[in-house]
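A.B. asks: sequence first, then the predicted structure:
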Amino acid sequence: MNFSLRQLRQASLFIIPLLGVNLLNAESSPETFELDLRQAIKAALENNFAFRAAAINPEIASLSITQSESFFDTELFASGQVSQSEQDTTFEETTGTSSDNRSWEVGARKRFSYGTTVTARTNLDRRNTDAVVNFSNLSQSADLSLSIRQPLLNGFGKDVNTAGIQSAIAGYSAASESVREALFELLAETERAYWAVARLQEQLALNESSLKVAETLLKEAQERERVGVATRIDVLQAEASRAQRREEIIETRRILGDAIDQLFIYMGTFAPGMLELESSLKVSGLPEGIDTYTDFAEVWNLAKAQDPLLAQQEAVIDQREWQRRAAKNETRPNLDLVLSGAYTGLDSEDAGNAFDSALDRDGHVWIVGFEFSMPWQMRGAKATLRSAEKELEQENIRLNELQQSLFRQVRSAWRNLDSVSQSLEAAKLTVSLQEATFEREMSKYEEGISVFRDVLEVQRDLDQARIRLLDSKFNRLSSEISIARLSGLILERHELNPELILPDPR
C-alpha cells in the first residue's frame, strides 16, 4: 500500500501518543514505524479499557470500609418542643387555666468497639402554669447528664462490633486481587498478541520469499520449454505454484490484520488512520524463548502463593467468617447494663441561673439498671447462623476446587513447555534438512535428472517446515507466558514494579 508521508503522519497523530512509540526517520523509511514489546505493554497498562475499569474496584471497596467505620462516628442530636394549652373552668374561685411548656435537648452519642455507647446531653425545661385568678407558677429546670449502655451478651466484644469493618476490608482485598488478576491477564494476552503479530509478519515474509522462488521457477520453466527441455505441463505446474503462493500471501495478510487489531485492542488503541498504519507496523523478530524454567516444584509453590483467584477466594472466606461471627452474636439474648447520672438545677425565673445551679451540683440523679429481651426460640437468628456456616463451608470447598484447578493448569503448562521445546529442536533440524534437500533437488533438476514436480514438492516441504518452525517458536513463547502468568513471574518477566501499578494493601 502506497501513501504519502503526510498521510502517515496524520494517521500517526492518533496512535503515537497512545502507543508511546516514535516514528522512524521519515527520510529513510517513511512507511514504517517500529513497536517493541515494552512499548506495547506500556500502552496496554495506560489505555486498556478492561484494566482501567478493574482498577476502579478497590476504590469502590474502600468506600465500603469508610461506610462501615462511620458506625463509630460521633453522633450529634438536638430536639425541641413547645406546647400551650388553655382550659375554661366552672369552679367558683377561678375562671380558667393556661400552660406554656418548652423543652430543649442537645447532646452527643459515641459508640465504641466493645459495644459501649456513651451519651452526653443537656436539657432545659420551662414550665409556666397560670390560674387566671389565684396563682401563677413559672419554673426553669436544667440538667447535665452522662449515660453509658454496655451490652453484656448480644453486641458484646470487639470482634462482633467490628465485623462489618473487617468484612469490608476483606472485600477490599478481594477487589485488589481482581486488579492483580486483570494485570496478569493483560500482560500475558498483550505479549501473546504481540508475538502473534511477529509470527505472522515472519510468515508473510516467508510467503513472499516463496513467491519469488515460484516466480523464478516459472521463468526457468518457461525458458526450458522454449529450448525444448521442458514440457507445457511443467510450465502449468509452475504457474499453479505461483498462484498458490499468491493466495497464501493474501490469506496471511488477512490473518495478520486481525492479529494487529487484537494487539491494538489490548493496547486500548483505536483511531482513524489505523488502516494505513497497519501495513507500516513492524514488531520485533520472533525469539526462540525468553525465560527458562527448570523446577516444577518452585513454579507450583509460586503459583499457590501468587495466584490472584486463590487470594480472592481466601478474602471471600474471610468475609464469610466475619458474617458467621455476626450471625452467631444475634443468637444471644439482649442484656444491657445501663448507667446514668446527672446534675440538676432549678430556678423560678431565669434559665441561666438554672444551668449555673446544675453546674454547682445543687441536685443530682443517678440510675443503675438493666434491660433484657429475647425472641421466643430465636428461630430466625439460628437459621441465619446455620446459613452463614453453610456458606462458609461452601467457600472453603471452592478454595479446594480452585487449588485443584490451578495445579492442573500448572501441570499442563509445564508439560506443554517441555513438549514444545522438543518440537522446536525438531523443527530446526527439519528446516536444515529440507533446505539441503531443496538445494540437492534443484541441482538434480538443473542437471536434467529430476522432474519439475519433484522440485515443487520439495519447495512445498521446505515452506511447511519453515512455517512449523515459526509455530514452534510461537508455541514455546506462549507456554512460557502461561507459566509466567500462573506463577506470578509475569511481572518479573516484564520488569514491572507491582507497587507502582497495583492498589495499596490494607
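C.D. replies: Received, thanks.

A.B. asks: contacts and neighbour counts: CA atoms only from here.
C.D. replies: Will do.

A.B. asks: go through the protein and flag its longest helix.
C.D. replies: Ranked by residue count, the top helix of the chain under DSSP state H comes out as helix 379-446.

A.B. asks: S139 is in contact with D347, isn't it?
C.D. replies: Yes: with contact defined as CA atoms under 8 Å, S139 counts as touching D347 (6.0 Å).

A.B. asks: which secondary structure elements does the longest helix of the chain contact?
C.D. replies: helix 296-306, helix 308-329, helix 452-487 (3 or more CA pairs under 8 Å, 6 or more residues apart in numbering; DSSP states H and E).

A.B. asks: quick one, that helix and helix 308-329 angle?
C.D. replies: 170 degrees (axes from the mean of the first three to the mean of the last three CA atoms, to 10 degrees).

A.B. asks: counting contacts, what elements does the helix or strand hosting L204 pack onto?
C.D. replies: If you go by DSSP states H and E, L204 is part of helix 163-226. Here helix 163-226 is seen to pack against helix 37-47, helix 49-54, helix 57-69, helix 232-266, strand 281-283, helix 308-329, helix 452-487, helix 490-493 when contacts are counted using 3+ CA pairs under 8 Å, 6+ apart.

A.B. asks: which stretch among the ones you listed comes nearest Q403?
C.D. replies: Of all the helices and strands packed on helix 163-226, the one in closest proximity to Q403, counting by CA to CA, is helix 308-329 (7.1 Å).

A.B. asks: give me the contact list for the helix or strand that the closest one is followed by.
C.D. replies: Note on helix 308-329: by DSSP H and E, the next helix or strand toward the C-terminus is strand 334-347. Around strand 334-347, the neighbours that count as contacts under CA atoms under 8 Å, 6 or more residues apart in numbering are 139-155, 353-359, 361-374.

A.B. asks: next up, a structure to set beside the first:
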Amino acid sequence: MLGQKSQFDVTAELAAGQSEAEILTASAFFPGESLTVETFSGKFSLSKQFATGLQSRLSLQGDRTEGGSSDFLSDQLDPAYQANMVLDLTQPLLKDFGWNANLAGINAAQIRKKQAALSYLGRAVQLVAEIEAAYLELAKAQEEYRHYTLARDLAQELLDGNELKLDAGLIPVTEVNEARSALAGREESMLLAQQGVLLAHNSLIDLLHEPEISQSEDLQVEFPKLDNSVFPELEEALSQGLNKRPDLLQMRLETDIRQIELDYADNQLWPRLDLEGSYALNGLAGDDQGAGSVYAGDWNDALSGAFDRDGTQWYAGLRLTMPLQNRAARAAYDSSRVSKRQTLYQLQRREIATETAIRSAHATTELGAKRYEVAKRYAALAEETLEQENQRLDEGLSDTFRVLSFQNALITARIREISAKVDYYKALSTLFAAMGTNLERYEIVAALPRIGAE
C-alpha cells in the first residue's frame, strides 16, 4: 500500500553547480578575441503528482554570472544575479488521465490487503476444523476406553460369579476358564483403547499450542450437545457458502483486480496528449559597472525583484506523443484481458467445487443423523437383551458362552453408537467448514492482522 502511494509523495530536489565558458568574439566594440564568463548556479524544486495525472513542479533558481560586462553587447552588471521562480504544470488529457488510471495501483493494493485478511481468515477456518476433528477423535477414544473398561468389568463380574458356582459344584470348570479367557482378551482391548486415547490426546495438543493444556496428561473432553436448529437446510447452506467462504471472497476480489488492470491497460492504448503550462517570475540584480542600471544590487535584491514580479514569463501549449505501432500497449491489453478471463473461469470452477462440497457434506450430515438414531436404538436393544440373558443365567437357563456373546454384542453396539455419533459430528464440522461459517458456529471472532499502514 505504501509503495503504491509513494508515487504521490512530494519530491524535493536541490542542485548546485559552477561553469565557465570562453566565448570567441569578433565584435568591433571589444578589442579582445574571446570573452570568459563564469557562472555559479543553485536550484531548489518541489515536485508532486496528483490523482488526476497532473504533474506539478515549483522551482526556485539563482545564477551568479561574472565576466559578462567585458562585452559591450552584454549586460551592464558584473557580476549579475538572476532569481527565477517557475511553476510548471502538465495535465494528461488521454493516456494517464483521470483517477482510474493513476489510482490503479493503489486500488489494487487495497484489494490485496483485503485478500490477505481473507487468506488469514481461511487458515483460521481450516485450523478450527482440524482442532474440531482432533477433539472429536479424543472424545471418541475416551468413550471407547470407558466401554472397553466396562466390558472388562462385566467379564470380571461373570468370572467371580462362575467361581462361586464352581465352588458350589453347579457348573463345570470350563465355564470358569471361558470367563477367564474373555477377561484377558478384554483387558488387551482396554489397553489398546488406552493407547488410542494417548495418541488422540497428543494430536489435539499439537494443534492447540497451549502450554497449560500441553502439561495436562489427563485431558477429559465431552461431546458437545447436539442442536439440530444449527443444521441449515440445503438451500440456506448453499447460499451461506457461496457468500461467506473466504476463498471464494478472495477469488472474487481477484476478479476486481483483473478488471482494474484491464481498465488501466485500456487507458494505455490511447496516445499521449498533454496540456502544458508554465509561469515564471524573474528578478535581476548585480554590481553596476557605471551605466546607472536600475537593477544594481545583490542576491536579495534579485530575489525581491522576482517576488515583486519585475519580470514574468508564461507558456501554454499541447504536446501529442503517439507510438505509431503501439505494440507494447496492445500486448499488455491482450494479456490483461486473457488474465481476467482465466480468473473468471477459476472463480466459476471454485464456485462449482464449493457447491459440490456443500451438497456432499449436507447429504452426509443428514444420513449421519439418521444413522446415529439407528445406532442408539440398536445399543438400547443390545443392553436390554443382555439384561434378559443375565436373568436367564441367574435362573440357570443360560451359560457363560451365551452371556459373553451378548456382552460382546452390547459393547460392539456401544462402539458403533460412538462411531456414528462422531461421524455425525464430523459431518457437521465438514458442512460448516465447507460453508466457511464454522467460526460463527462457535461464536469465534478471528483477530485479523493489520497489514501495512494507511
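C.D. replies: Received, thanks. Nothing here was measured: the structure is a model prediction, and the numbers come from that model.

A.B. asks: inside helices: which ones of the contacts of strand 334-347 of the first structure?
C.D. replies: Secondary structure defined by DSSP H assigns N353, A354, F355, D356, S357, A358, L359 of those to helices.

A.B. asks: looking at the helices and strands packed on helix 379-446 of the first structure, which is nearest to I255 of the first structure?
C.D. replies: Each of these has some distance to I255 of the first structure by CA to CA; the shortest is helix 452-487, at 14.5 Å.

A.B. asks: returning to what we had before: can you put the helices and strands packed on helix 163-226 of the first structure in JSON lines and add mean neighbour count?
C.D. replies: Shown next, in JSON lines, are these (neighbours: other CA atoms under 10 Å):
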{"stretch": "helix 37-47", "mean neighbour count": "19"}
{"stretch": "helix 49-54", "mean neighbour count": "16"}
{"stretch": "helix 57-69", "mean neighbour count": "17"}
{"stretch": "helix 232-266", "mean neighbour count": "18"}
{"stretch": "strand 281-283", "mean neighbour count": "16"}
{"stretch": "helix 308-329", "mean neighbour count": "21"}
{"stretch": "helix 452-487", "mean neighbour count": "22"}
{"stretch": "helix 490-493", "mean neighbour count": "16"}
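
A.B. asks: A381 of the first structure is nearest to which of these?
C.D. replies: Closest to A381 of the first structure of these is helix 308-329 (CA to CA; 6.9 Å).

A.B. asks: which residue lines up with Q82 of the second structure in the first structure?
C.D. replies: Under the alignment defined by TM-score structural alignment, Q82 of the second structure is paired with S141 of the first structure.

A.B. asks: same thing with S239 of the second structure?
C.D. replies: S239 of the second structure maps onto N301 in the first structure, by TM-score structural alignment.

A.B. asks: the counterpart of S405 of the first structure in the second structure and D288 of the second structure, how far apart?
C.D. replies: By TM-score structural alignment, S405 of the first structure lines up with A353 in the second structure. Distance, A353 of the second structure to D288 of the second structure, using CA to CA, to the nearest Å: 87 Å.

A.B. asks: those two - which one has more neighbours?
C.D. replies: Using other CA atoms under 10 Å, the more surrounded residue of A353 of the second structure and D288 is D288, with 19 against 13.

A.B. asks: distance check, the more buried one against A409 of the second structure.
C.D. replies: For D288 of the second structure relative to A409 of the second structure (CA to CA), the value is 122 Å.

A.B. asks: neighbours of T162 of the first structure, just the number please.
C.D. replies: 21.

A.B. asks: please pull up the equivalent of it in the second structure.
C.D. replies: Aligned partner of T162 of the first structure by TM-score structural alignment: L103.

A.B. asks: and if you look at I483 of the first structure?
C.D. replies: By TM-score structural alignment, I483 of the first structure lines up with L431 in the second structure.

A.B. asks: cool, G171 of the first structure as well?
C.D. replies: G171 of the first structure maps onto R112 in the second structure, by TM-score structural alignment.

A.B. asks: and its match, what does it touch?
C.D. replies: R112 of the second structure neighbours (CA under 8 Å, 6+ apart): L253.

A.B. asks: skipping adjacent residues, who's closest to the residue nearest the centre of the second structure in space?
C.D. replies: Centroid-nearest residue in the second structure, with CA atoms, centre = their mean: A116, separated by 1.4 Å. Residue nearest to A116 of the second structure in three dimensions, not counting chain neighbours: I451, with 7.8 Å by CA to CA, 6 or more residues apart in numbering.

A.B. asks: for D356 of the first structure, give its distance to D143 of the first structure.
C.D. replies: 10 Å.

A.B. asks: more neighbours, the two?
C.D. replies: Legend: neighbour count by other CA under 10 Å for D356 of the first structure and D143, higher for D143 (26 against 17).

A.B. asks: and the residue lying closest to the more buried one once chain neighbours are set aside, how many neighbours?
C.D. replies: Distance criterion CA to CA, 6+ apart; nearest residue to D143 of the first structure, sequence neighbours excluded, is T344 at 4.2 Å. By other CA under 10 Å, 25 other residues sit near T344 of the first structure.

A.B. asks: what does T344 of the first structure align to in the second structure?
C.D. replies: Under TM-score structural alignment, T344 of the first structure pairs with N282 in the second structure.

A.B. asks: separation between R476 of the first structure and L417 of the first structure?
C.D. replies: From R476 of the first structure across to L417 of the first structure, the span is 6 Å (CA to CA).

A.B. asks: nope, R126 of the first structure is what I meant
C.D. replies: From R126 of the first structure to L417 of the first structure the distance is 88 Å (CA to CA).

A.B. asks: of these two, which one has the most company?
C.D. replies: Of the pair R126 of the first structure and L417, L417 is the one with more neighbours under other CA under 10 Å, namely 23 against 20.

A.B. asks: contacting residues around that one?
C.D. replies: Neighbour list for L417 of the first structure: R476, S479, E480 [criterion: CA under 8 Å, 6+ apart].

A.B. asks: what do we get in the second structure for it?
C.D. replies: Looks like L417 of the first structure aligns to T365 there (TM-score structural alignment).

A.B. asks: now do the same contact list for the spatially closest residue to that match that is not a sequence neighbour.
C.D. replies: Spatially, and ignoring its direct neighbours in sequence, T365 of the second structure is nearest to A427 (5.0 Å; CA to CA, 6+ apart). When contacts are counted by CA under 8 Å, 6+ apart, A427 of the second structure touches A361, H362, T364, T365, G368.
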